[in-house]
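# sequence and computational prediction follow.
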Amino acid sequence: MNVFVEMISFPFMQRAFLAGMILGLLLACLGVYVTLRRMAFFGDGIAHASLAGIAIALLAGIAPLPTALAWALFIAIFIFWLERKVRISSDSLIGILFTASMALGVILMRFTQGYQPDLVSYLFGSILSIQTVDLFVIFLVTAGILAWIAISFRSLTSMSLSEEQASVNGVNTTLQSLLLYIALALATVLGVKILGIILVSALLILPSATSRLLTRSFKSFFFVSILLAETAILVGLTSSYFLDLPSGAAVILVGTILFFLAIFFRKK
């Protein structure tokens, strides 16, 4: 018990757990709609595309998180616009833009001077990288997105189950889809600080995919997804502290174990 008290006594762990719990809630809620709408590749694409925003910030000597958020927002809106202008699938557009954005990020990093610890933490996640200002940004953006989900819950759910039927019922599916793209972009980049560019999108998918195996109603699907995400965050961050593991990898491994346990017990 003393070792756990000692862990929580460190300010960086307090910030990491608080940020992790907030992000777990946010990503789990959005993950439900990602699973229903089969948008798993979108989160992965935005996470990788954010590398360009981070590289721009490091090159300019400004804060990486706000810059990465702005870049992700631009990419999300650009994807949404292109989907309606060209006859190319959404996955193809995402693949093109995220690889181009990553290529831009790699080229820009070539011009940064010396070792960049911030860049390493963004790639793989780091509990040490969460600062008070990051916590404030995470809380503010999360509060805004969760407020939108609460207000638009019926519309979002209806649209995710059947976009055509939702449109017939008077839902502005174009607006709600755009807002969902924006919310996913912002949430994914927020998670990069703890989970890393490479792994953050997994927390959008794993809790909701696992929950879908275990539940029958939409309400239980939603809340079990949140419970699983928070469990993965808590156990993963604790493991990363005691075993000196990358935080993102630890969280995702816990989530993956929960997923396969759900498959095993479901079959029995």
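Looks like it came in fine.
# all contacts plus neighbour counts: C-alpha atoms, from now on.
Fine.
# which elements pack onto the helix or strand containing residue 70?
Element membership for residue 70, per DSSP states H and E: helix 64-83. Applying 3 or more C-alpha pairs under 8 Å, 6 or more residues apart in numbering; DSSP states H and E, we find helix 64-83 packed against helix 40-60, helix 90-109, helix 173-195.
# helix or strand right after the longest one?
By that I understand helix 173-195. Counting by DSSP H and E, what follows helix 173-195 is helix 202-214.
# so which elements touch that next one?
Using 3+ C-alpha pairs under 8 Å, 6+ apart, helix 202-214 sits against helix 11-37, helix 40-60, helix 218-243, helix 247-267.
# closest one to residue 120 among those helices?
Counting by C-alpha to C-alpha, residue 120 lies closest to helix 40-60 out of these; the figure is 10.9 Å.
# can you point out the buried residues in the closest one?
Across helix 40-60, burial judged by 16 or more other C-alpha atoms under 10 Å covers 40-59.
# centre of the chain versus it, how much separation?
The chain centre lies 12 Å from the centre of helix 40-60; the measure is C-alpha atoms, centre = their mean, to the nearest Å.
# second one coming, line it up with the first:
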Amino acid sequence: MSKIAIVTGGSRGLGKNTALNIARAGGDVIVTYHSRREEAEAVVAEIAAMGRKAAALQLDTGDTAAFKPFAAELKGLLQQHWQRASFDHLVNNAGHGDYALIEDTTEAQFDSLVNVHFKGVYFLTQALLPLLADGGRIVNISSGLTRVSYPGYGAYAAAKAAVEVLSVYMAKELGARGIAVNTVAPGAIETDFGGGAVRDNPDLNRAFAAMTALGRVGVPDDIGPMIASLLSDSNRWINAQRIEVSGGQAI
């Protein structure tokens, strides 16, 4: 029986790359999207072309009130398309960047970052635990910015640091069900995250490349395959770890 993974924010960037690599490894995938329905459906079509099953569901991961109805919709989808009452893997990837120095950060910016990157991860996982199969996996996406500071990302990095601690507690509390929980922390990656700053700003790209032992910034294909491999049985004994995937950034 194929494993089923949910990848939040799977319509673009690292989420899309992760979903595609899970499918390449033989898994089925449910991607969530906030507003990019056509892009999410394109990911589903690409996965289907590989011979895997896939679906897309709308979800605002910053809106906790949406989580209970989302869980109900997911339960129906699993029963209808997979004839199952559970899924196997949850990748909490959805997120956004909001650059602001601490002295300039508004409460609205702060709340938005915390709601999506921390509160949303906490309560979405809680809502989906009854549907997550025993022996399953959770991967929470963090950031290299929890280890290396870069001005303007204080609120974002603090929310990601909270997720890293939360992951350890999840691993402890869910261990009795055989569920492993890890955090993956990408370094600077060329995506449209944060308005495509690393990808489209040559000066910023060069700055991060100069900080990286392998001499360049990352691309989605540096991250998605690693997350997919973390879900495989060959990595079943990795648990409660923060795994940085940065090419050796600021070492």
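Received it, and whenever you're ready, just let me know what you need. Note that the structure is a prediction, hence the values are computed from the model and not measured.
# and the TM-score between them?
Once superposed, the chains reach a TM-score of 0.27 (TM-score structural alignment, normalised by the length of the second structure), with 122 aligned residues with a C-alpha RMSD of 6.6 Å.
# centroid-nearest residue for the first structure?
residue 188 (3.0 Å; C-alpha atoms, centre = their mean).
# distance of it relative to residue 265 of the first structure?
Separation of residue 188 of the first structure from residue 265 of the first structure (C-alpha to C-alpha, to the nearest Å): 30 Å.
# and residue 208 of the first structure, how far from residue 25 of the first structure?
Residue 208 of the first structure is 12 Å from residue 25 of the first structure, where distance means C-alpha to C-alpha.
# these two - which one has more neighbours?
residue 208 (30 against 21; other C-alpha atoms under 10 Å).
# list the contacts of the nearest residue to the more buried one once chain neighbours are set aside.
Distance criterion C-alpha to C-alpha, 6 or more residues apart in numbering; nearest residue to residue 208 of the first structure, sequence neighbours excluded, is residue 225 at 4.9 Å. Residue 225 of the first structure makes contact with 28-29, 32, 207-208, 210-211, according to C-alpha atoms under 8 Å, 6 or more residues apart in numbering.
# same thing but 10 Å
24-25, 27-32, 204-212, 214-215, 219, 231 (C-alpha atoms under 10 Å, 6 or more residues apart in numbering).
# give me the angle between the helix holding residue 70 of the first structure and helix 40-60.
130 degrees (axes from the mean of the first three to the mean of the last three C-alpha atoms, to 10 degrees).
# still on that earlier bit, got CSV for the helices and strands packed on helix 202-214 of the first structure, with distance to residue 74 of the first structure too?
CSV is the format used below for those (distance: least, C-alpha to C-alpha, whole Å):
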stretch, distance to residue 74 of the first structure
helix 11-37, 19
helix 40-60, 10
helix 218-243, 27
helix 247-267, 25
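# most tightly packed of those helices?
Mean neighbours per residue, mean count of other C-alpha atoms under 10 Å, is largest over these for helix 40-60, with a mean of 24.
# if we can go back for a sec, tabulate the helices and strands packed on helix 64-83 of the first structure (a markdown table), appending distance to residue 164 of the first structure.
Below are these laid out as a markdown table (distance: least, C-alpha to C-alpha, whole Å):
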| stretch | distance to residue 164 of the first structure |
| --- | --- |
| helix 40-60 | 21 |
| helix 90-109 | 18 |
| helix 173-195 | 9 |
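# residue 77 of the first structure is nearest to which of the ones you listed?
Short answer: helix 173-195, nearest of those by C-alpha to C-alpha, at 7.0 Å.
# any idea which element residue 166 of the first structure lies in?
Here residue 166 of the first structure, judged by DSSP H and E, is contained in helix 163-168.
# to clarify, my last question referred to residue 174 of the second structure.
Going by DSSP H and E, residue 174 of the second structure is part of helix 154-174.
# and that helix, which residues are buried?
The neighbour-count check on helix 154-174 of the second structure (16+ other C-alpha under 10 Å) flags 154-164, 166-168, 170-171, 174 as buried.
# the next helix or strand after it versus helix 154-174: what angle between them?
Downstream of helix 154-174 of the second structure, the first helix or strand assigned by DSSP H and E is strand 180-186. Relative orientation of strand 180-186 of the second structure versus helix 154-174 (the same axes, to 10 degrees): 160 degrees.
# so which elements touch strand 180-186 of the second structure?
Judged by 3 or more C-alpha pairs under 10 Å, 6 or more residues apart in numbering; DSSP states H and E, the packing partners of strand 180-186 of the second structure are strand 87-92, strand 132-141, helix 154-174, helix 224-230, strand 242-245.
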